[in-house]
Each structure stands twice: as C-alpha cells, then as structure tokens.
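Engineer: Mind folding the following:
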Amino acid sequence: MKCAQNGTMSPAPARGLTVLSLAMLAALSPVAAHAAPDSTAWDLLAGLTSEVGPRLAGSEGEARARVWAEARLKALGFSKVAIEPFPIRGYVRGKDEASMTTPIPFKLAVTALGYSGTTPDKGIEGEVVYFQTLDALKAAPAGSLTGKIAFIDHAMKRSQDGSGYGPYGQVRRAGPGIAAAKGAAGVVIRSIGTDSHRNPHTGGTNFPQGIKPIPAGAVSNPDADLIARIARSGKPIRLNLTLTGKTVDGLPSGNVIGDLPGRDPSLPPILLGCHLDSWDLGTGAIDDAAGCAIITAAALKAQEGGATLRTIRVLWAGSEEIGGFGGKAYADKHGEPHALAMESDFGAGKVWRVQFNMGDKALTDRIAVALSPMGIVRGSGKADGGTDVEPVIEKQKLAVVDLNQDGTYYFDLHHTPDDTLDKVDPADLAQNVAAWTEVLKIVANEAGPITAAP
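Structural biologist: Next up, the predicted model:
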C-alpha cells in the first residue's frame, strides 16, 4: 500500500453484501446490478476474497493466490501468463494479546506489527511511558525507556486524498525503532486509522540496522483513547504484552503477470499494477483485491471492438505490504522498455481526480476531457504511480497517470479485520473500471512516443 493512495471505500459503503457475483446481486438488488453491469471486476474481487481469503506475504494463502490468479488470467484470455517467484524476509503471526494491569484490569484489542520483535510465550510486563507524538518520543533522553513499554499516541485525521497516512504512518514505521534505540522493552502505538471501532490496524514497521527488534503492537483507537485519558490523569499504567510472531527469512513469494497483446508488438507496453498479497486480519478486499479487479477488468474492456495498438500488461505483485518486494522484483527482471505505468492500490472508492507525469500536454488534455463527464477533475500534482510500479518507473523514467480515489473513509478499514467484501460498493467499483477504461483506450492506442515530463 502506498503512502498517500493505498485503498479506499466510498462515503456511503454498501453493507451486508454476501453475494459472490453480480448475477446473484441482481436478484437481490436490481439497482446495484444496473449500476455495475460488467461482472468481471466484481467476480474477480469476490473470487479472490472468498476462494482464497487472507494473503499474508510469504504465507500459504499468498501461494494459493498466485495459483488462483494464474488460472483466472488465463481463463480471461490473457497471454504469457506467468508466476515469477522470489524469496522474501517475511513475518509469521503468532499470538497477539495485551492487557492493562494497572490502574484498572482491561484486555486491549491489539495486533502485532509486521517485523515486530517476539515476546516470551508468557509475555512481558512493564511500566508504560506515554508519548503524545512521535516527536515527543524522539526528544526522550537516551536510555530513559530501559525496561519500559513506550506508548505512542498521535491520532490520524480524515482526508479525501489520504495524505495524512504519510506523516501519521511514521508512528508505525519509525516509532518502534526509535523506542528500541532508547532502551524500551516493548512499544504499543495508537492504530494508524480513522475509525472508532475496537479493531486494531496492523502494518509493517522498521528497525534500523544494529537495533534489535522489540515487541511492537498497535491497539484500537478506543483503547488508545483510554490509555491517553489515564496517562493525562497522572496515574501510572502497566501493561502485559504478548506478541509471539516471528520474522522469517527465505519465505516464498512471487508476482503474477499477463498480457493482452497489442496490434503493434514493436511499441512498448502499458503496465498496470496492483498487489496480490494482503494483511491477514481480514480478506484484503479493499487492499488490494479491488485494485487487481479494477485494472484487469479495465484492460479487458479496453479491448472491446478490437485489440488496442499497444500491449497491456497487468502486474499482480506479491509482498507489497511487507516491503514492496514485488515491484522491485518486477523491475529487476523486466528490463524491456515500457511506455507508461499506472497502479490501483487505494481501494474501490470513486475516482475523483486524475494527475499526470507525462511530457505530451495534448495527450493529457485528451485524457482529462474524456474523464470530465464522470466528474473527475484534473489535479495539479505530479503522478507517481504506486509501490508496485514505482521501481520500474524510476528505472525507466516512465510516464505515469494516477487515478485518485476518494479516501475519506478508507482508513476506517485499512489493515483491519473489517477489510472484507461487504465494504465495497459495486457501483463505485464499476465507476473505477469505467475511468480506467477511458484512460486505456487513449494511451494504449497512442502510436507516438509516450514520455514522462522533462
């Protein structure tokens, strides 16, 4: 999941959907079925979440997902479909438990962060040192946390473009390493999310070279509120923390790729990215099964009426969540020229903005005009793709188009047990496919050079 645009849902998400296809959906909800007449994206999304389920990087679930994806892409008519394996350093989840023991006994809703250190089976217990922000932790004297458990607060705020995930997410990415360097025995953070449910948000963390990993977990936002209130009262807090998961080297992962051949194979292809892996608390519907469904359905719809001039390639990347390993592996393996790269990794909320990194203003104008009737505005920022395509973009200096989705409510679900199929609105999913299709009909049929902005 990329920092600013990594999964979303619509402001009014569908609830309680238990369907596995739009054909079944039509019988229950003719309005919803009419809003999403093309079933390809929904069937892919429902299939991946229901037939495979959670797909933690390096796990048996991710391995099954690769086999599933290979078969689906072949059945949909993609050619040169291949699984491209690579090894990773992954995280294998164990038992995740935490309880406040002082001043009140209370079991906390907690999840381990990826690459967390490991506690003994009986856990660790210690005095909590409260830090309102990451900067407050950075200012703590060296050695001041020895034998203690650091708690880092800093509540994330909603935004349409998800831009808060970058700065707020540093609490998760960097906080545990900073606490470890100052001697902490463990660290607990407020979940990086915007919900008020007792669902903790997982995600990866990083420990600098030479710093021994310590147990690192995230508690739900209501539980973080409780800890903060008690800390402000001045009462001492003690926690028991049990996180028995382990970091393991040499786990198997891999990418799945497939092509829709263009009429002119001499032209560099259009690359569309998503990621196949997910965190393991939910079924990875918005992050990122929706993205894989969107790009694949749009690639197929762009072929209606005949093959596009350029080949369209889909990259269902592995092990994005734990370190972006799939995108790096693809860039290392595929040195052949590409024309342009795009990625869908911000859920299934409606596309509201398009941004570019392209040198041809006439081409960007054509795309903006084509998207305007859908209510999609042209942004002034520079497109950067996403984690799964950024390595090849940087290596080859590729043109990029970003279709930004509404992220207002995405971080209610991100990396939680609530990342499930019922949170996706089929009509919003269809709007994504339609927007992507419009872009692909233009760029995949462009005969002239497609270049990045100078």
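Engineer: Please count neighbours and contacts with C-alpha atoms only from this point.
Structural biologist: OK.
Engineer: Strands along the stretch 301-450 of the chain, start to end?
Structural biologist: With DSSP state E, counting those that start in this stretch, the ranges of strands along the stretch 301-450 of the chain come out as 312-317, 340-343, 351-357, 377-382, 399-405.
Engineer: want to put them side by side, so please do this one too:
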Amino acid sequence: MTAKITTLMQLSLVICLSIASSFVAGQALNSEQKTQLKQLQSTALQSQLSYQLIESLTTEVGHRLMGSAGDEKAIIWAVNKMKALGFDKVWTEPVTGSYWLRGTAKAHIVAPYPHDLVVLALGGSVATAESGITANVAHFETLADLQAIPDNSLEGKIAFVSYQMTRHIDGNGYGPAVGTRVNGAVVAAQKGASALVMRSVGTDNNRIAHTGIMRYQDKVKKIPAAALSNPDADLLLNQLKRGGEVSLYLNITARTDAEVVATSANVIGEFTGSEKPDEIVALGAHLDSWDVGAGALDDGLGIGMVMAAAHHIGQLPQRPKRTIRVILFAAEEVGLLGAKQYVKDHQAELDTHVLGAEWDFGIGRIYKMTPGVGAQSLNAIRELGQYLAPLGVALSAENNGRAQSDMGALSDAGMPSINFSPDGEHYFDYHHTENDTLDKVQPEALKINTAIYTMFAYFAAQSSADFRH
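Structural biologist: The predicted structure is shown next:
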C-alpha cells in the first residue's frame, strides 16, 4: 500500500511539473523579457517625459483646430519631437477637409429679465444674420421631445434643449447627451426653428460653454447652433418656469470657407522591429484639438503618453521583435478625417497591424482593460493582465474591446485591439472648453498610465501570439 501511495505521489509530481513546464513554455515573454518589462515599468514611473511633452505642446503650440495656424505648428512640432526622441522613421501623410472659422458668439435674454449668457458656437455652425436673431424660446427637455412635435411648428422660434449630461467614471453619460449636439440643428430646422440652443455637453457647473462638432443634412435648412454654459442653461430654465414668453438674442459669425481647402496631416513615427519589422503594434492619439483651451487633455494626454511609451522602448539595447508605430491622427474633432484617411492609405497593410490601442478619454488612472482579440490569444492577454495588475488594471471578462476614437476605425477594419478604461469622472468638466489646460493634467496618474501603455506596447511587440486568432 505504501509503495502504491509513493508511486502515485511521484506520478502526480511528474504531472504537475509537466503542466508547470508547459505553462512556462507557453508564456509570451521569457525571463529576460520579463526583467526588461519590469525595468520599463520602473523607467516610465520615474520619467517626466510624457508630462514634458504635454507642457511643450500646450505652451509652444496651444489649440490646433483642423486647418488653422495652430494645426500647422502642431504637425511641425510632432515631427521634430519624434526625431528628437530617436524614432527610426518619421513621416506625414496629408489629410484634407473643409475650413471652418469660429468667429464670435453672443447671446442674452431680452425679456422678461435681461441677462447676458455665455455661449459657444457648435463646430461647423453657420452664422446668424449680421444683426443676429431675436426670438421667443421653445423649450424641450430632450432631443426626443423636439423630434416628437410636428414639422414646421416652431416657425419664428429658437429651440432650446435642456438635457443635462450625467457624471460617470466611464463617461457613459456622453452618448445620451451628444445626440443633440450632433443632430439637433437638423431636427430643429425640420420643426421650423430659426436656431438651436442647447445645454452644453458637460458635467461641470462652471460658467463656460462646451463646443463640439455638429452636422447638417442636404435638403434641410442650415440654422445656427450654439451651446450654453450649464449655469446659463439653468438661468434660462428658471425664466421659462415662470410661465411667460422668454425672448432670446443670438448672434454667431461663424462660417465655413468654401473657397479654402483645409490641409492637415497624420504624423507617424516608428521604432523598427528587430525580427518582424513588417508586423506593427499601433499606438494612437489625435493631434488636433478644438480652438478653445489648449488641448491638454483632449488629446495632449494621449500624445504625451504614446510618444513617451515608444521612446522608452526605443532606448532599450535591443529593439523588440515587432515594429512599434505611433500615429498622431489629424482632424479627429471634425469627423475622424485622419483616421478615415489612414485606413484608406494603408488598406493593403492593415492585416499587418497585429494589435493597437489609443488614448482619447479620461484624466485619472487606468482601472480596466478590455481586449478585442482572437480567442486563441486570450491566454497571452491574461498574461499581460498579470503584469499590469500591480498598477491597478483589472482584465475585463469581455472580449469585445474596440480601440478608442481614431483607432476604432482600424478596429472596425479588423485590427485586434485593447481598450484601456481610465477614470473619466471629471473629464467632461473640461472637455471642449476654455478650461482644457495643462493644470488639469494629473502628473502621478499620467506616469502610471504611461507605464501601462509602455508595458502594453513592449509586450505586444515581443509576444509570439497571433492576436487575430
């Protein structure tokens, strides 16, 4: 009996050792690469580079709307910075679009109780008449309420939608609020309104307005569209609650110059892979910003992080196996034009983009990552999750991750992707406003997030996993 037990114990030990050996052999990184990954984490956590890049961008360039002088300066800035950071290859690819000029926007309540209001034209809005518009306000709590009324029933009125965005760590209040910004002017025009005014898509209580892109439709009259600051939307509501007519004056001088083609560019830099240079790990951010604020959060954070992450890896004694490509996309704010152009320009090589991620949301620390990869490569992703867990990153149980913003176009074209979820509870306090400035950057969270992107990029570049399968 004792001999049998001893034999069974020995057999169990052999099986356990065999399983353990198989697990080690199946790991994406060997012991030397794990040590390198740990060193990269330490380097990124101690480095000021990502912050220094954001400070440089916001100080030396500032806002950078598609086709503006700031946009042109940003392209030059990005090319020069990539070269200074030691990227092996740096180049630009042209992106074109229409040229919109913001001009000025003014609004005030005429009656019953006169007040000046803080207002911003929505991106792409047409102008009012030179003398402005004065009209009674028709109030709607939601875009759906506006959609529900008969066509041509708002003749001679300004439509006002007061829906207020809600605050969430993952920013999921944005979707229900942004529809009015994008489509509200078309709906209001169909109802006969002379203009659309909406509560800003933001979670703050500051007296600043939030801009953002809106859309017109062919064969629907183009009417001016503007956003009110949250406190001024409350003020307008308080006057409406008193039951009488409220008269509003609006004057917008914005215009799209049909004679001018706005020219921008995607800025791309690479650290070439040592063994598989044609296989690309893609890191993305968008270079443009709205023409208010300094674009520190949207998307200076992403620019600083992905450039710093690639640089840290590029300083290693030996390059990882795959190429790491940083893509700073043009014209995200005005319709993802740079992303669409990139997909078009790189259609023939999209299947060589083995894994990608972008940063274009949030301020605080990353708390979760959601993969969008082939089922067979999930074990490699779980291994990555183990390396990132000490930095507070949980691995989602879902495998439906889509890269953020511009890089989402590559996800849709088949690129395996990771979506990193940062704390975005306060992001929409500043989003698309004058308040998007350097002081809103959280330096310690930035270091941690840069370390996460650095480790992700190194892991993806060294792993033998085929993330499409």
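Engineer: Turn the strands of the stretch 301-450 of the first structure into CSV, columns for distance to Ala430 of the first structure and mean neighbour count.
Structural biologist: Output for these, formatted as CSV (distance: least, CA to CA, whole Å; neighbours: other CA atoms under 10 Å):
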stretch, distance to Ala430 of the first structure, mean neighbour count
strand 312-317, 18, 27
strand 340-343, 16, 28
strand 351-357, 10, 23
strand 377-382, 18, 15
strand 399-405, 13, 27
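Engineer: Serialize those to a markdown table and add fields for distance to Pro200 of the first structure.
Structural biologist: Converted to a markdown table, those look like this (distance: least, CA to CA, whole Å):
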| stretch | distance to Pro200 of the first structure |
| --- | --- |
| strand 312-317 | 25 |
| strand 340-343 | 27 |
| strand 351-357 | 27 |
| strand 377-382 | 32 |
| strand 399-405 | 24 |
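Engineer: Mind checking the ones you listed for the one nearest to Gly245 of the first structure?
Structural biologist: Closest of these to Gly245 of the first structure is strand 312-317, at 24.2 Å (criterion: CA to CA).
Engineer: And that closest one against the second structure, how far off on average?
Structural biologist: With mean CA distance after the TM-score superposition for the first structure, strand 312-317 of the first structure departs from the second structure by a mean of 0.5 Å once superposed.
Engineer: so which of the strands of the stretch 301-450 of the first structure comes closest to Tyr330 of the first structure?
Structural biologist: Tyr330 of the first structure lies closest, by CA to CA, to one member of the strands of the stretch 301-450 of the first structure: strand 312-317, at 8.1 Å.
Engineer: ok so, going back, out of the strands of the stretch 301-450 of the first structure, which comes closest to Phe325 of the first structure?
Structural biologist: strand 312-317 (8.3 Å).
Engineer: any chance you could map the helices in the first structure?
Structural biologist: 22-28, 30-35, 40-47, 60-75, 134-138, 165-173, 175-181, 221-233, 290-301, 325-333, 361-371, 390-396, 426-443 (DSSP state H).
Engineer: re the thing from before, so which of the strands of the stretch 301-450 of the first structure is nearest Ala155 of the first structure?
Structural biologist: strand 399-405 (22.4 Å).
Engineer: just checking, what packs against that closest one?
Structural biologist: When contacts are defined as 3 or more CA pairs under 8 Å, 6 or more residues apart in numbering; DSSP states H and E, strand 399-405 of the first structure sits against strand 340-343, strand 351-357.
Engineer: Would you mind getting the average deviation of the first one from the second structure?
Structural biologist: With both structures laid over each other, strand 340-343 of the first structure and its partner residues in the second structure are 1.0 Å apart on average (mean CA distance after the TM-score superposition for the first structure).
Engineer: Give the aligned range of that strand in the second structure.
Structural biologist: Using TM-score structural alignment, strand 340-343 of the first structure lines up with residues 355-358 of the second structure.
Engineer: can you tell which of the helices and strands packed on strand 399-405 of the first structure is closest to Asp161 of the first structure?
Structural biologist: With CA to CA as the criterion, Asp161 of the first structure lies closest to strand 351-357 of these, at 9.3 Å.
Engineer: Now tabulate the helices of the first structure in JSON lines and tack on mean neighbour count and distance to Thr202 of the first structure.
Structural biologist: Output for these, formatted as JSON lines (neighbours: other CA atoms under 10 Å; distance: least, CA to CA, whole Å):
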{"stretch": "helix 22-28", "mean neighbour count": "16", "distance to Thr202 of the first structure": "31"}
{"stretch": "helix 30-35", "mean neighbour count": "16", "distance to Thr202 of the first structure": "32"}
{"stretch": "helix 40-47", "mean neighbour count": "24", "distance to Thr202 of the first structure": "22"}
{"stretch": "helix 60-75", "mean neighbour count": "18", "distance to Thr202 of the first structure": "17"}
{"stretch": "helix 134-138", "mean neighbour count": "17", "distance to Thr202 of the first structure": "18"}
{"stretch": "helix 165-173", "mean neighbour count": "19", "distance to Thr202 of the first structure": "9"}
{"stretch": "helix 175-181", "mean neighbour count": "26", "distance to Thr202 of the first structure": "13"}
{"stretch": "helix 221-233", "mean neighbour count": "17", "distance to Thr202 of the first structure": "12"}
{"stretch": "helix 290-301", "mean neighbour count": "27", "distance to Thr202 of the first structure": "19"}
{"stretch": "helix 325-333", "mean neighbour count": "21", "distance to Thr202 of the first structure": "18"}
{"stretch": "helix 361-371", "mean neighbour count": "16", "distance to Thr202 of the first structure": "35"}
{"stretch": "helix 390-396", "mean neighbour count": "19", "distance to Thr202 of the first structure": "23"}
{"stretch": "helix 426-443", "mean neighbour count": "23", "distance to Thr202 of the first structure": "25"}
